[in-house]
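Asker: sequence and predicted model, in that order:
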Amino acid sequence: MSRGTTAAGRGGAEDRGRVHEIDALRGFALFGILLVNAQLMAGPYTAFGGGPDASAVDRASAWAVTATTTVYQLFSFLFGYSFVLQRRAAREAGAAFPTQHLRRTAGLFGLGLAHAVLLYPGDILMTYAALALVLYGLRDLAPRTAVRVAVCLVAGLAVLLLGYGLLTVALTEPVTPARYAPEAAHTVAAYRGGFPSVIGAHLRELPASLGANLMYTPDMLAAFLAGLAAAGTGLVERRGRDRVWLRRTAVRWLPVGLAGGTVTACCANGPLDSRWFLVGHAVSLLTAPALTVSYACGVLLLAGAMRPAAGVLAASGRMALSHYLAQSLVLACVFTGYGFGLYDRVGTAVVLAGCVVLYGLQLALGARLMNRVRYGPAELVLRTVTLARCPGRAPACPGSHPAGAEPRPVP
C-alpha cells in the first residue's frame, strides 16, 4: 500500500496524507486488544485460564495469549506516530494545532470516561488523553533523544517492577485463588445484575484500574516517544514496503520477543505461582518491543503480498476508536446483566473463539462502512470536537484554511 491509495476503495482528496500502513497496523492491533479485554470482561479468572478447576484447554489458551500478545505497546506506538501526522496535517492546512490538540484530548478523555463507567472500567483512553498532553510538551524532541528517553523510561520501570517482584517472591507466601472466593463471588453477582448493579461494579473497580494504568504510564509514554521518533524519520513510509528489511527485522527480533513472552506467561499463568506476576511483567517490558516490532513487520509484509487483505485491515484501522468501543459494547452485552449475563460462566477457550468471530465481523463491517463514509461514528464525534464544528462544513473564520476548505483528515 502507498500513500494516496485508499484502504477500502474510497479515493479522493481526503485520503491524501494518510499513511495506510499505519491504518493496517492499527486494524491488526484491534484483534490483540479484543483478546485481552474479552478475558478481563468475561470473569475474574478468565485471563488466568479459569478458576482452580479450569480445564487444561482453558489454561493453555490463556497462557498462549499472555505469551504472544503485546498490542498495547503497538497501539501506543501508533498513537505517537499519528500525533506527528496530525501535527503535520494541521500545519499544512494552516490550522492551530495546539487548540485542536487540546480539544481532541478533551474529547478523547470524555469518550474514555463514558466507556469506563458504562462498559469497561479498564479503559485506556483517559490515560492516553492525559499522556497526550505530556507528548505535546515533548513534541520537538529530536528522534535520537526521544528514543533515549523511551529506553530510560522502560528500563527504569522494569527495574522497579523486578525489584518489587523479587521482594514479593522472597518475603510472601503463595496466594491461592480460594482466598479471593468471597470477593470474586460479590463481583460475579454484581456483573450479573441489572444496569445499576453493573454501573456500581464499574465505579468500584475504576480506581484500581486507573491505578494500574498509572503504574504503566512510563511504558506507554515510551511507546509514544518511539512513535514520535519513527514518524520524525518517516520510518514506516521509508521501510513499509522494503520486504528484505521487513523480513530481516522480523526474523531477528521474533525469538527475543517470544522468549520474553514465554517467561511472562510462566509467571502470570503458571507453572510459577502468583508471587512471580510482577517479575514476569518486568521481563515483558524489556522484551515486548521486540515482539511488537516483529508483528508490525509481519503485517507490513502481508500488506505488500495481499493487497485486498491489507485494505480490509486499513479500513478497520481508520475507525479503530469505533471498533474499540464497539468491542466493549458487545462484550458487555454478552457477559453482564446488560444482556446475557454470562460473566464467569464461559471458559477461556470459548471466549477467545468468540473473539475470532467478533473480529471477523468487525473487519467485514469496517471494509463495508469505510467504503461509503469518511469517518466511523466515534471518529466523527472526536473530529467534531477537535474542529469545534461538523466535518465538511466551512470553517467559521474565513481564510483559516486554504481556499476555505476543511483540513485533510487526521491520519
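Answerer: Arrived safely.
Asker: use CA for all of it now, contacts and neighbours both
Answerer: OK.
Asker: wait, what's in contact with Leu321?
Answerer: Ala378, Glu379 (C-alpha atoms under 8 Å, 6 or more residues apart in numbering).
Asker: distance of it from Val381?
Answerer: Using C-alpha to C-alpha, to the nearest Å, Leu321 is found at 10 Å from Val381.
Asker: equivalent analysis for Leu285, please.
Answerer: Counting by C-alpha to C-alpha, the gap from Leu285 to Val381 is 34 Å.
Asker: what about versus this one:
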Amino acid sequence: MDTQGGPTGLRERALGPDLARGFMLLFIALANSHYFVVGAAYFGGFPTGGSPLDRILGTLISTLVDGRAFPMFGVLFGYGVAQIVRRQRAGPDQFGGADERGIRRLLWRRSLVLVVLGFAHAMLLYIGDILAAYGVLLFLGVWALRWKDRWLFAVAAFVLILTALPSDDTLAASAEGPDPSMLPAGFLGQLAERITVQPFIAGLAWIGFVTPFLIGLWAGRRRILERPAEHLTLLRTTALLGLTIAVAGALPMSLVVGGVLTRPSDHALTILGPLHDAAGVFGGLGYAALLVLVAHRVGERPITRAIAAVGQRSLTCYLFQSVVWAVVFTPYLLDLSNTLTTTTTAILAVATWCATVLLADRMRRANYRGPFEVLIRRVTYRSPARFTSG
C-alpha cells in the first residue's frame, strides 16, 4: 500500500470522484468530436443543414455537454489537488507533514508534467488539448491553497462574472469550422500550424477553468465528494440547481443549433455565447454532484467499478481518445471529416469511450495503473511509481 503522503493507492480511492471522472470522459468525447465535422456552414461548432437526427443530437450535445464537460473536469481537478495537499500535510514527517514550500514544489512538478505532456499531445494528436492549460492553472493555483474559503468563493465569483460579460469571441467561433491546425494537410504542416496555436490555447484557456477549480479546491478541503452521506442536502441542491441553470443558459444557443430558432443577431450572440459558457460552470458542478449521488446510491457494482476504473486512469483514457480522433479525422490518415456527420461522430465518441471502459476495467482486474498515471506520479513524487495499485 502507498505510504501516506504519496499518491493515493487505487484501493484507497473513493468511488464517487472516480465515477464522476469516468463519466466526464464520455462528455469530453462528445464535446470534442463534432468539431472535426466539415460542413458548408456552422453554428456553435456544429455544421448546419444536417439531417433531423443531426439537429436533434446537436441540440442535446450543445445543451448538456458543450461547455459543461470541461468545467466538471475543472471541479474534479481542483478536488484532486486538495486531496494531494491533505495527504502531504498528513505525511510522515518529523513535524507531522510536509511544509508548504515542499507542497508547492511538488505541485509545480506536476504542473510541469502537464504542460510538457499537453504540448506533445497538441502537436502530435489534438490541438484542442487542455492538459497544458491545466498545468498553467496549477502552477498559478498553488497560491490559492492558503486562501480562506471566502477568498476562494470571491475570486471564483469574480472570474465567473468576467467570463459572462458580452464578448465577440463567440460571434466569430459560432460561424467557424475546423481550422488548418485541427485538420492539417501534412505532418510538417501540422507542426508548423500548431506551434503558433498551442501556446495561445495553453496561455489563455486556463482562465475559463479558474472558477470550477477553486470550487473543487474548497470541496476537496471538506471531502464532500468522498463522504456524500455527510453532505446529501448540499449535493442534491447543487445537482438540481446546477443542471437547471446549465440547461436554461444553453437553450438560446442550442435551439439555434437544432434549427428550432433562427440565428440571432450579431449583438445578441455576443451576449448569448458567454451566457452559454458561464451557465456551463454550474452544469459542471451539477454533474459532479449528481454522479457522486449516483455512486452513493448504487455503490460498488461491476459497471460502476468499470467506469470508475476510467476515472482512475483518466489521463491515459483522455489521450486514447485523441489517438482515435487523429487516426479517424487527420487528412493524411483516414480523413473522414467530410464523411462523418454530427450523428456518426457522436456514435464514434460513445464507442471510443466504451472502448476505454473495457480497457480500463481490464487494467483494474490486472491491478495495473495507466501508463501516463505512472509517468505523472513518478515526476510529481520523484519516486519510482509502480504500475500496480499496491
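Answerer: Arrived safely, thanks for sending. Remember, it's a predicted structure, so these values are computed and weren't measured experimentally.
Asker: quick check: Gly208 of structure 2 touching Ile161?
Answerer: No: using C-alpha atoms under 8 Å, Gly208 of structure 2 makes no contact with Ile161, being 10.9 Å away.
Asker: out of the two, which sits in the busier spot?
Answerer: The residue with more neighbours, out of Gly208 of structure 2 and Ile161, is Gly208; 21 against 14, by other C-alpha atoms under 10 Å.
Asker: Tyr126 of structure 2 is in what secondary structure piece?
Answerer: Following DSSP states H and E, one finds Tyr126 of structure 2 outside all helices and strands.
Asker: any idea which helix or strand comes after the helix or strand containing Cys266 of structure 1?
Answerer: Taking DSSP H and E as the definition, one finds Cys266 of structure 1 inside helix 243-269. Per DSSP H and E, helix 243-269 of structure 1 leads on to helix 277-305 as the next helix or strand towards the C-terminus.
Asker: quick check: angle from whatever helix or strand comes next after that next one to helix 277-305?
Answerer: Following helix 277-305 of structure 1 in sequence order, the next helix or strand is helix 307-318 (DSSP H and E). Calculated by axes from the mean of the first three to the mean of the last three C-alpha atoms, to 10 degrees, helix 307-318 of structure 1 forms an angle of 130 degrees with helix 277-305.
Asker: packing partners for helix 307-318 of structure 1?
Answerer: helix 20-42, helix 277-305, helix 348-370 (3 or more C-alpha pairs under 8 Å, 6 or more residues apart in numbering; DSSP states H and E).
Asker: now these in a markdown table, with mean neighbour count?
Answerer: Output for these, formatted as a markdown table (neighbours: other C-alpha atoms under 10 Å):
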| stretch | mean neighbour count |
| --- | --- |
| helix 20-42 | 24 |
| helix 277-305 | 23 |
| helix 348-370 | 18 |
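Asker: tabulate those helices in CSV, adding columns for distance to Arg239 of structure 1.
Answerer: Shown next, in CSV, are those (distance: least, C-alpha to C-alpha, whole Å):
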stretch, distance to Arg239 of structure 1
helix 20-42, 10
helix 277-305, 9
helix 348-370, 25
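Asker: buried set for the helix holding Cys266 of structure 1?
Answerer: 243, 246, 249-250, 253-254, 256-269 (16 or more other C-alpha atoms under 10 Å).
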